[in-house]
Structures are given as structure tokens and as C-alpha cells.
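J.: okay, sequence plus prediction incoming.
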Amino acid sequence: MEASEFSAVGLTNNVAAVRRTLEVAGVEFIAENGGGAGVRLRKV
């Protein structure tokens, strides 16, 4: 997945598991909004 140039490439269930784990840890995935997609930590 780390070697993917754009979207994460790998088995679908593995990509989903990594995403869920990051979201549980407080990471928010930000959609493309003109400045590019990204991530940020959720405010608590």
C-alpha cells in the first residue's frame, strides 16, 4: 500500500482494515476540496 502512487492499492479488506484502524485512532480522511485530499487528527 505504501508504494502506491495515488490511491492505496492492496486487497480491499486490508485497505479497509487500515482505514478503520486509523479512524478509530482519531484520523479523519478529508475529501478533495480544491486543495487535494488529505488527513487530519480529529479534535477531541
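T.: All right, it came through fine. Numbers count the residues shown, from 1 in each chain.

J.: going by C-alpha atoms from here, please, whenever you check contacts or count neighbours.
T.: OK.

J.: for this protein, what spans make up the strands?
T.: Along the chain, counting by DSSP state E, strands occupy 27-30, 38-41.

J.: okay, pairing it with this:
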Amino acid sequence: MAELTPEANRAARAILRWSVRDLAENAGIAFSTVHRFESTGTATESTKEKIKAAFAAHHVEITNGDYTGARLRLQKPTS
């Protein structure tokens, strides 16, 4: 899985139209933790995994191509 960066975090929040509080609630972490990560890039691996899991639960994944980012995963139609 791609590394979570502050820039990718903000991109993923934008895709979902989530505020920092929305992400904190969905990830089960404190608002201040999300704010600190986006401001400084500092977070534990456990915190980053919780954030990525919250995004994945809403079909958004963190990507690392030429630059870090996020994308909405398309759902396969069910038969």
C-alpha cells in the first residue's frame, strides 16, 4: 500500500468532501492528531493505517505514481 503523506491525506479528504473532523471521526482518532499530521507530517504508523482504512472503507485509496495522491476506486457492477 502507498505511503500516506499530508498532501495525499488532504486529497483523499477532498474526494470525500470530508472535514478534518469527519476524518477523525471515521478513523477513530482525535481531531488534533489529523490536524498535526496535515501540518507537520508527523503521525505513528498505527495512526496512518487507521486513516487509510477509513478512506478505503469509502472506496478511496492513497496512490504513489509520479507524485503522491488519492483516487476514488470504481466499484465493479454486481450481477
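T.: Done, it's in. These figures come from a predicted structure and were not determined experimentally.

J.: circling back to that earlier point, comparing the strands of structure 1, which comes out most buried?
T.: strand 27-30 (a mean of 14; mean count of other CA atoms under 10 Å).

J.: matching residues in structure 2 for it?
T.: The alignment of strand 27-30 of structure 1 onto structure 2 (TM-score structural alignment) covers residues 60-63.

J.: by how much does that stretch deviate from structure 1 on average?
T.: In the superposition with structure 1, the average deviation recorded for stretch 60-63 of structure 2 is 1.3 Å (mean CA distance after the TM-score superposition for structure 1).

J.: so what corresponds to Ser39 of structure 2 in structure 1?
T.: Aligned partner of Ser39 of structure 2 by TM-score structural alignment: Ala3.

J.: picking up where we left off before, adding distance to Thr12 of structure 1, write the strands of structure 1 out as TSV.
T.: Converted to TSV, the strands of structure 1 look like this (distance: least, CA to CA, whole Å):
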stretch	distance to Thr12 of structure 1
strand 27-30	17
strand 38-41	20
